[in-house]
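1. can't give you the sequence, but here's the structure:
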């Protein structure tokens, strides 16, 4: 039986997009906080799976930036970064395509 815990290093409300949080940590501040959370979690359970989420970690390049600058962080938990941001850009692009139809 698989019995591992997952710890989400949550950096706050996701920024970016039309309704994203207006204030947040920087990516570099998030790197430090994610590492501190990962270290704390692994000190209690060395087998814990640590993933990062939220705040300025909104795009794949943001997640890569944080993950590559930390040790013991296994990945990214996507929520609005996957569904809301993708939907917003898709809707905007589609609306612009209709708007740009010429007669």
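-> All right, it came through fine. Here the structure is a predicted model, which is why all the values come from computation and not from measurement.
2. rest of the way, CA atoms for contacts and neighbours
-> OK.
3. residue ranges for the strands of this structure, please.
-> All strands of the chain, identified by DSSP state E, fall at 6-10, 49-53, 75-76.
4. so which of those is the most surrounded?
-> Highest mean neighbour count of the strands of the chain: strand 49-53, a mean of 23 (counted as mean count of other C-alpha atoms under 10 Å).
5. one more to weigh against that first structure:
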């Protein structure tokens, strides 16, 4: 699918979980590799177990290196696991050579909704007769 999309001149951003997948997706013509570190751990329904941020740094560096061994110009961004808040992403980005950013999903939409819903509910609960 990534190869076909690349041939159609579409932007391709596959999730990859390890070096082998990074090499395969780079060979298929991926434009951006999303180094996926597992289910996001924070928020009200986040995963209960995950890698540490330092584990992520090591894994993502290996993914960056693998992808760039095929295509030196490939972009790599991080996503998931314990990389959930801006400070988490900053920690990882500053420590992984060649990592160009963060791909937010739950960290952007679900966390914001959870915080807003909680604040709104608490405001209603403060109403006294």
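-> Perfect, thanks for sending it. Worth saying up front: this structure is predicted, and the values here are computed from it rather than measured.
6. need the TM-score between these chains.
-> Superposed pair, TM-score by TM-score structural alignment, normalised by the length of structure 1: 0.93. Supporting alignment: 103 aligned residues with a C-alpha RMSD of 1.6 Å.
7. sorry, back to before: TSV please, covering the strands of structure 1 and showing distance to residue 85 of structure 1.
-> Output for the strands of structure 1, formatted as TSV (distance: least, C-alpha to C-alpha, whole Å):
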stretch	distance to residue 85 of structure 1
strand 6-10	18
strand 49-53	14
strand 75-76	15
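8. residues near the equivalent of residue 57 of structure 1 over in structure 2, how many?
-> Here residue 57 of structure 1 is matched to residue 83 in structure 2, going by TM-score structural alignment. Neighbours of residue 83 of structure 2 under the rule other C-alpha atoms under 10 Å: 30.
9. for stretch 10-21 of structure 1, the distance to its chain's centre please.
-> Centroid separation for stretch 10-21 of structure 1 versus its chain: 9 Å, with C-alpha atoms, centre = their mean, to the nearest Å.
10. just the terminal-to-terminal distance for that stretch.
-> End-to-end span of stretch 10-21 of structure 1 (C-alpha to C-alpha, to the nearest Å): 14 Å.
11. read off where that stretch ends up in structure 2.
-> Mapped onto structure 2 using TM-score structural alignment, stretch 10-21 of structure 1 covers residues 36-47.
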